[in-house]
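Undergrad: model this:
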Amino acid sequence: MDPAEGLIDHPYAVYDRLRDTAPVHRVAGTDGNPAWLVTRYEDVREALANPLLSMDKKHALPGGYQGLSLPPALDANLLNMEAPDHTRIRRLVVRAFTSRRIEQLRTPVRETADRLLDAFGPHGSADLMTAYAAPLPITVICDLLGIPGEHRRDFRAWTDVLVAPDPTRPGAAKEAVAAMLGFLTQLLADKRKKPADDLLSDLIAVRDEGDRLTEDELMSLAFLILFAGYENTVQLIGNAILGLLTHPDQLAALRANPERFPNAVEEFARHEGPALLAIRRFPVEDVTIGAVTVPAGETVLLSLAAANRDPARFPDPERLDLGRDASGHLALGRGIHYCVGAPLARLETEIAVSALLERLPDLALDTDPAELRWRPSLRARGLLALPVTY
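TA: Predicted structure coming up:
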């Protein structure tokens, strides 16, 4: 039996057991092939910034990793790169996600949240994932990139297929990738003909010290910003709301002390972050992690979720505690691959939760928490639905 069996339904119980028995385990990876799973905070933290652990698939053993297959036009993204290409491309993107520029989005994001909440009416019931947590980030990221509204529902459907593949539809992921490629190809062609005041138009026109992005790099960058900028924030917002509804003392404390919201977002990310695992790594040479030697080229999975609930780093880790110092959590990564969109994810989560609590003061979960269903994914930790009354 795989030592990580049961991760989808009971991830934290499995991670607790694995962390207690050994720091590194041989498991079936997200692609079904053997991988090394790292669970302890200090090991994960160190590994995230270890230059011997590369995200570039060229360092994988032949046939040893069979993850999602993307065409070259979508595969040349930051999640598959190391320096110097990673440095060059990240430098172009990070300008759009500085804390100062993101803070300028505070009013537009709040306006988006209010428009969504206006549709709720004074009382009733709703699925917050469908009606609120999902449409808010997709609206924000598409506005930032300059993607027309009529295409946003399609993109959301494609993303859902890639994050949580349906085993009964083996060709669905390939179809979604092809559709996304066609969509982005046409979108970039339209932006070239008619540039606008948006991030995609800027990326098309930009030069990095005289070097233009290749067409594949540009396409892959657009894909990554859309995919990561939407998906992770959806889950972070939904998980944050669930955390508050299942910890009424923390909900009451936050209502009484709204100035705690910035720190609360860090605790939301630590307690129930959107990613169970960091993007897979491949050792460029034999590397020792937690006294275990992992051979070069084999797949390494770093459990962000297990690290963030390691009692050696965060006492009473199962409890959502908005008063704790959650700094140092690894939900958004560490090192040169730290999430470039982190400032935007933080802002959206803060505004989404604060607007919700302000507008719906009697918000309550409309089901037993044990009945909630999570997405069948080893990568993303998110709810299929979040039914509430208000």
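Undergrad: going forward, measure contacts and count neighbours with C-alpha atoms only.
TA: Will do.
Undergrad: and the gap between Asp160 and Phe227?
TA: Distance, Asp160 to Phe227, by CA to CA, to the nearest Å: 10 Å.
Undergrad: more neighbours, those two?
TA: Legend: neighbour count by other CA atoms under 10 Å for Asp160 and Phe227, higher for Phe227 (20 against 16).
Undergrad: Please give the structure of this sequence too, so both can be compared:
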Amino acid sequence: MSTAPQTQSTGCPYHAAVMPTDGTPFRPSPRFAAWRAEAPATRLTADDGNVGWFVTGYDLARQVLEDTRFSMTHQRHPVGHHVFSDHVMPDSDLVHAFMAGNVLSLDPPQHTRIRRTVVGRFSVRSVRGRLPALRAFIERRLDEIVAAGSTADLFWDFGVPVSVFAHCRVLGIPEHRSGEFADIFAAEELRPGEMVEFARAMLELKRDDLGEDTISDILRSELTDAERLGITAVLMGSGRDAIAFMIPTTTVSLLTNPEQLEVLRRDPSLIRPAVEEFVRFHAMFVSAHPRTVAEDVTLQGIDFRAGESVWVSTVAPNRDGDRFADPDTFDVTRDAYGHIAFGHGIHGCIGQQLARVVIAEAITQLLDRLPSLRLVDAEQLEPLPFAGPLPTYSPGRVHVAW
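TA: Predicted structure coming up:
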């Protein structure tokens, strides 16, 4: 049970909850709804003993994500260790270089200056210009899957290759290095040192071969070498996993909700707007990147004290019944705009337009090519360990047949 209202502002650790691990992308932990019914934020004890606030209410989540008094610096995660902390990447030079351009842990004006360098390649117009190449790749990948037999793992055989292709195209990673990129960034075990070293290698490779891509834009910019390395590593390590997760996870919901599947089969044009419901219902981030309260602030009756950690869930607010009617129902005709699956505010996901296009195209072609598609089993239908130190749902294996 969450902290009683009269004790919420005290920060008393003896009344703090712990992060529940009994949820799935289809049925989040019921504790989130129970906490939200009492207050829009709950005291939570992290794995390292740090006590902060876990935000579950939709309106409060948007307020916190918009408010620069909640700083992205000095992050402390609710579970495990930060992937680029000294604990897991002991080379201090690599840590410094990464953090110099890590827009996920910077505040304005540094954040604004660095982010401005890369957003152009992720605009709606730019991403849609990549659609013909993306469409052709998905067609080829489905040809290969069908040729290999009558079963597949939709995560490793489809979601991961599609996400890798899209990421490499937008970033500017040459095709002959895409396998190495996948080996490092799509691995089940994070290897942060190798991730930063690969980013360094790609910057060197592209330095004398600039093109119309993100890494080239970074090299053309006035960023420092450390900032260039940091933002390149961040972009390589962010977003691709969410696309790879969302494609098979959405397919599981469609195959286990045949009436919703039939709606999309009858009118495939609904798939593109339905992506908003796909990502709302299956929000991946149980907690977004941590914030630290920069100065005392009170929002919706919650007293946030300077120095406290704040963890904004994207899963729980997207299931807030005050914002979304019947929020635990998967409805592909729902107007789900306004969800925070991609975050919100100045730190909203840079690649969200790319994600929308890739997910829509992958689901469209999958349903068209495999009309007899059926679910064999999916590990994610039962609770799995979080996918990393930032608490996110794991895709697991999704076995299908046709």
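Undergrad: and Ser92 of structure 2, what pairs with it in structure 1?
TA: When structure 1 is aligned by TM-score structural alignment, Ser92 of structure 2 is left unaligned.
Undergrad: Spatially, and excluding backbone neighbours, which residue is closest to the equivalent of Ala401 of structure 2 over in structure 1.
TA: Here Ala401 of structure 2 is matched to Thr389 in structure 1, going by TM-score structural alignment. Spatial nearest neighbour of Thr389 of structure 1, excluding adjacent residues (CA to CA, 6 or more residues apart in numbering): Ser125 at 4.2 Å.
Undergrad: which residues does Leu383 of structure 1 contact?
TA: 129, 235, 238-239, 372-375 (CA atoms under 8 Å, 6 or more residues apart in numbering).
Undergrad: Look up how far Phe285 of structure 2 lies from the residue nearest to the spatial centre of structure 2.
TA: Centroid check for structure 2 by CA atoms, centre = their mean gives Ala242 as the closest residue, at 4.6 Å. Applying CA to CA, the value for Ala242 of structure 2 to Phe285 of structure 2 is 9 Å.
Undergrad: next one: Pro28 of structure 2
TA: As judged by CA to CA, Pro28 of structure 2 and Phe285 of structure 2 stand 11 Å apart.
Undergrad: circling back to that earlier point, can I assume the residue nearest to Thr389 of structure 1 is in contact with Pro387?
TA: Yes: proximity of Ser125 of structure 1 to Pro387 meets the contact threshold set by CA atoms under 8 Å, at 7.2 Å.
Undergrad: In structure 1, what range does the helix or strand encompassing the residue nearest to the centre of structure 2 match?
TA: Secondary structure assigned from DSSP states H and E places Ala242 of structure 2 in helix 240-256. Mapped onto structure 1 using TM-score structural alignment, helix 240-256 of structure 2 covers residues 230-246.
Undergrad: ditto for stretch 121-140 of structure 2
TA: Stretch 121-140 of structure 2 maps onto residues 96-115 of structure 1, going by TM-score structural alignment.
Undergrad: and that stretch, which residues are buried?
TA: Neighbour-count burial for stretch 96-115 of structure 1, with 16 or more other CA atoms under 10 Å as criterion, is recorded at 96, 102, 105, 109-110, 112-114.
Undergrad: ranges for the helices of the stretch 1-150 of structure 2?
TA: Applying DSSP state H, counting those that start in this stretch to the stretch 1-150 of structure 2 gives helices spanning 30-38, 58-66, 92-100, 110-118, 124-129, 131-148.
Undergrad: Please say which position in structure 1 Thr364 of structure 2 maps to.
TA: So, by TM-score structural alignment, Thr364 of structure 2 is matched to Ser354.
Undergrad: Which strands and helices lie in contact with the strand or helix carrying its match?
TA: Assigned by DSSP H and E, Ser354 of structure 1 falls within helix 342-359. Applying 3 or more CA pairs under 8 Å, 6 or more residues apart in numbering; DSSP states H and E, one finds that helix 342-359 of structure 1 contacts helix 99-103, helix 106-118, helix 215-245, helix 261-271.
Undergrad: With structure 2 overlaid, how far apart is it on average?
TA: Compared with structure 2 after fitting, helix 342-359 of structure 1 has a mean deviation of 0.5 Å; criterion: mean CA distance after the TM-score superposition for structure 1.
Undergrad: Whatever helix or strand comes next after that helix aligns to what range in structure 2?
TA: Sequence order places strand 364-365 as the next helix or strand after helix 342-359 of structure 1, per DSSP H and E. Alignment of strand 364-365 of structure 1 against structure 2: residues 374-375, by TM-score structural alignment.
Undergrad: what residues does the matching stretch touch?
TA: For stretch 374-375 of structure 2, the surrounding residues in contact (CA under 8 Å, 6+ apart) are 252, 255-256, 398-402.
Undergrad: Same check on stretch 212-230 of structure 2?
TA: If you take CA under 8 Å, 6+ apart as the criterion, stretch 212-230 of structure 2 is touched by 96-102, 114, 117-118, 121, 169-172, 196, 199-200, 202-203, 206-207, 210, 232.
Undergrad: go with 7 Å
TA: 97-102, 117-118, 121, 170-172, 199-200, 203, 206-207, 210, 232 (CA atoms under 7 Å, 6 or more residues apart in numbering).
Undergrad: got the end-to-end distance for it?
TA: End-to-end for stretch 212-230 of structure 2, by CA to CA: 20 Å.
Undergrad: Show me how far it is from its chain's centre.
TA: Counting by CA atoms, centre = their mean, to the nearest Å, stretch 212-230 of structure 2 is centred 23 Å from the centre of its parent chain.
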